[in-house]
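Peer 1: Here is a sequence with its predicted model. Questions after.
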Amino acid sequence: MANVPPTIFSAQRRNAARRRIGTLQARPNAARFVLDDMIDDVIERLAFVMHEPKRALVIGDWSGRLATILGERGAQVVRADPAPSSGEERVEEERPLPFSGFDFIASLGTLDTVNDLPGALIHIRNALEPGGLAIASFAGAGSLPVLRGAMLAADGNRPAARLHPMVDVRAGAQLLQRANWADPVVDGHPLKVRYSRLQNLAEDLRAQGLGNVLASTAPPLGKAQLRLAEQAFIAQADSEGRVTETFEILTLSGRRR
């Protein structure tokens, strides 16, 4: 019998969070710095390896910016998402992709919330043509340390599952080996953002589809717990009263043999 991965994330909650992005991004000054950082990084990597895509698949870019850039460079681009909006195809990353033959695939900000990550990486590899390149970026281990500390302070001696388990560089390398990606490269870099209030961080997470989509639902924080969380958060403030939070961006890249 095949091993069935544990259900850590809820597909329903995940898709609902992704569908909300469009509404939240319509608000003034909506945060999109995580996706923008990933897109900029993909463009830099393509230039470094001198790869000019001709037929590309872009998964998870709700802004459409990467598809536009690749299209302007002459690529035929298919946009896809687990919860597609207008102009996007639907993909379920834990199943074989409904199309293939791409010389480039970018997956942005989605693979950190699949239950079968090795399987998803295999499906991406299989959708590439031989020699095709894939780049997958998502939030990795080391992300949101201040928020994690604030949630622990709020829950006291009975901590609840409120933040996602995350993949680190070492585990990412092992995953690429299991998925049989050729020329695998795994690295990470920090993205640091300053906040004056915990609520502002929470709003930025929601606006970018980075909120809690765990299958197990934690009890909501009461008013007293919220005060404790805010106090723990502000305790990390600098002399200007601002707290620096970290988003660790993990990137996996490789080719199909």
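Peer 2: Good, I have the coordinates. Numbering: from 1, shown residues only.
Peer 1: from here on, contacts and neighbour counts on C-alpha atoms
Peer 2: OK.
Peer 1: Run through the residues that contact the residue nearest to V91 when sequence neighbours are not counted.
Peer 2: Excluding its sequence neighbours, the residue lying closest to V91 (CA to CA, 6 or more residues apart in numbering) is P82, at 5.1 Å. Counting by CA atoms under 8 Å, 6 or more residues apart in numbering, P82 touches 15, 60, 90-93.
Peer 1: ok, so what distance separates L117 from Y195?
Peer 2: 32 Å (CA to CA, to the nearest Å).
Peer 1: higher neighbour count, those two?
Peer 2: Taking other CA atoms under 10 Å, L117 and Y195 do not tie; L117 has more neighbours (20 against 16).
Peer 1: shouldn't that one be in contact with I124?
Peer 2: No: counting by CA atoms under 8 Å, L117 does not reach I124; the two are 10.6 Å apart.
Peer 1: Next up, a structure to set beside the first:
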Amino acid sequence: MTAPPILDKHLLRRREARAAPAPEGIDFLMQRAIDEVAMRLAMVERRFERAIAGFGRGPALAEALLASGKVDEVLPLEQSLAAARLHRVRAAVADDEALPLAPETINLFASVLSLQNANDLPGAFIQIRRSLKPDGLCLAVFPGGGTLAELRHAFMHAEAEMMGGVSPRVMPFADIRDVGALLQRAGFALPVVDREVVTVRYREPLKLMAELKAMGASNALSERARKPATRALIARAAEAYRELYGDKEGRVPATFELYAVSGWAPHESQQKPARRGSGQVSLAHLLEEKNRD
């Protein structure tokens, strides 16, 4: 029996369409993710003929890839027609879990704040890997781990108090150790996963909730409560947020844990790990030396 999907992708696409483009200053995480991709691309000493700008909800990612001077051609993919129409170049509408890409046809796949919405993250990585030519590169940034932990706990506290039980309000995010394993499982060479914790402080929890809605990032869990949260519940959750996490000035933190991942399609020119047993120095000897210091 097939497990039900974690996220309602149809609802996600509708919300993305309504949120495109996000009001200026709201989608600060998107710009941070794009800047991270651009920085990592700048450190790569090679050019890429064909690149995919994956699901950037607007032209900023595609423009950053071209501005790097290392990409010759970019095809943007978007999940909604509204987002695709924001581009000044040809863009395609696609499902991020059913990529319209033939095997070994692109040199670079860049993705920002999209992979967290994959119901099948292993399958998404495998599709990206297969679309890359040998020595092609995947660069992606997406939230994971402890993202929005404070908001999740505040709603749990409020619902348990008012209703005697809880329903899922904040989507689950992948753990960094799982992401590294999934990259290897998908067949990427030289996989890297880096973690950055971004803490944003708000004077009012309701402002955070409003910004998430404006980003198209409000609750889209398949098993969410079908009745919208009442004003009383939202007000109590905001109050619980302040009680649990408020500082002396009355501000509250919102944690965003961002994973920056990279992986290469295997190629014979790439560095290979040393053959097992080929080391010339004893690990026991190194540990003994370290313990003496």
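Peer 2: Ah, there it is. Remember, it's a predicted structure, so these values are computed and weren't measured experimentally.
Peer 1: secondary structure class for the spatially most central residue of structure 2?
Peer 2: Centroid-nearest residue in structure 2: F142, 1.5 Å away (criterion: CA atoms, centre = their mean). With DSSP: H, G, I helix; E, B strand; the rest coil as the basis, F142 of structure 2 sits in strand.
Peer 1: What does it correspond to in structure 1?
Peer 2: When structure 1 is aligned by TM-score structural alignment, F142 of structure 2 is paired with F138.
Peer 1: Distance check, L198 of structure 1 against A160 of structure 1.
Peer 2: 18 Å.
Peer 1: When those two are compared, which one has more neighbours?
Peer 2: Legend: neighbour count by other CA under 10 Å for L198 of structure 1 and A160, higher for L198 (19 against 16).
Peer 1: Can you give me the neighbour number for the counterpart of E36 of structure 2 in structure 1?
Peer 2: Matched to structure 1 by TM-score structural alignment, E36 of structure 2 sits across from D41. As a burial measure, D41 of structure 1 scores 15 neighbours (other CA under 10 Å).
Peer 1: list the buried ones in the host helix or strand of D41 of structure 1?
Peer 2: Following DSSP states H and E, one finds D41 of structure 1 within helix 33-48. Using 16 or more other CA atoms under 10 Å as the burial criterion, the residues of helix 33-48 of structure 1 that qualify are 34-36, 38-39, 42.
Peer 1: how about the strands of the stretch 1-150 of structure 1, start to end?
Peer 2: 55-59, 76-81, 89-90, 102-108, 128-139 (DSSP state E, counting those that start in this stretch).
Peer 1: Any buried residues in stretch 250-257 of structure 1, and which?
Peer 2: So stretch 250-257 of structure 1, judged by 16+ other CA under 10 Å, has buried residues 250-256.
Peer 1: Adding secondary structure, write those out as JSON lines.
Peer 2: Shown next, in JSON lines, are these (three-state DSSP):
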{"residue": "L250", "secondary structure": "strand"}
{"residue": "T251", "secondary structure": "strand"}
{"residue": "L252", "secondary structure": "strand"}
{"residue": "S253", "secondary structure": "strand"}
{"residue": "G254", "secondary structure": "strand"}
{"residue": "R255", "secondary structure": "strand"}
{"residue": "R256", "secondary structure": "coil"}
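Peer 1: Can you give me the separation between G109 of structure 1 and D36 of structure 1?
Peer 2: 11 Å.
Peer 1: Then P165 of structure 1?
Peer 2: Following CA to CA, the distance that separates P165 of structure 1 from D36 of structure 1 is 23 Å.
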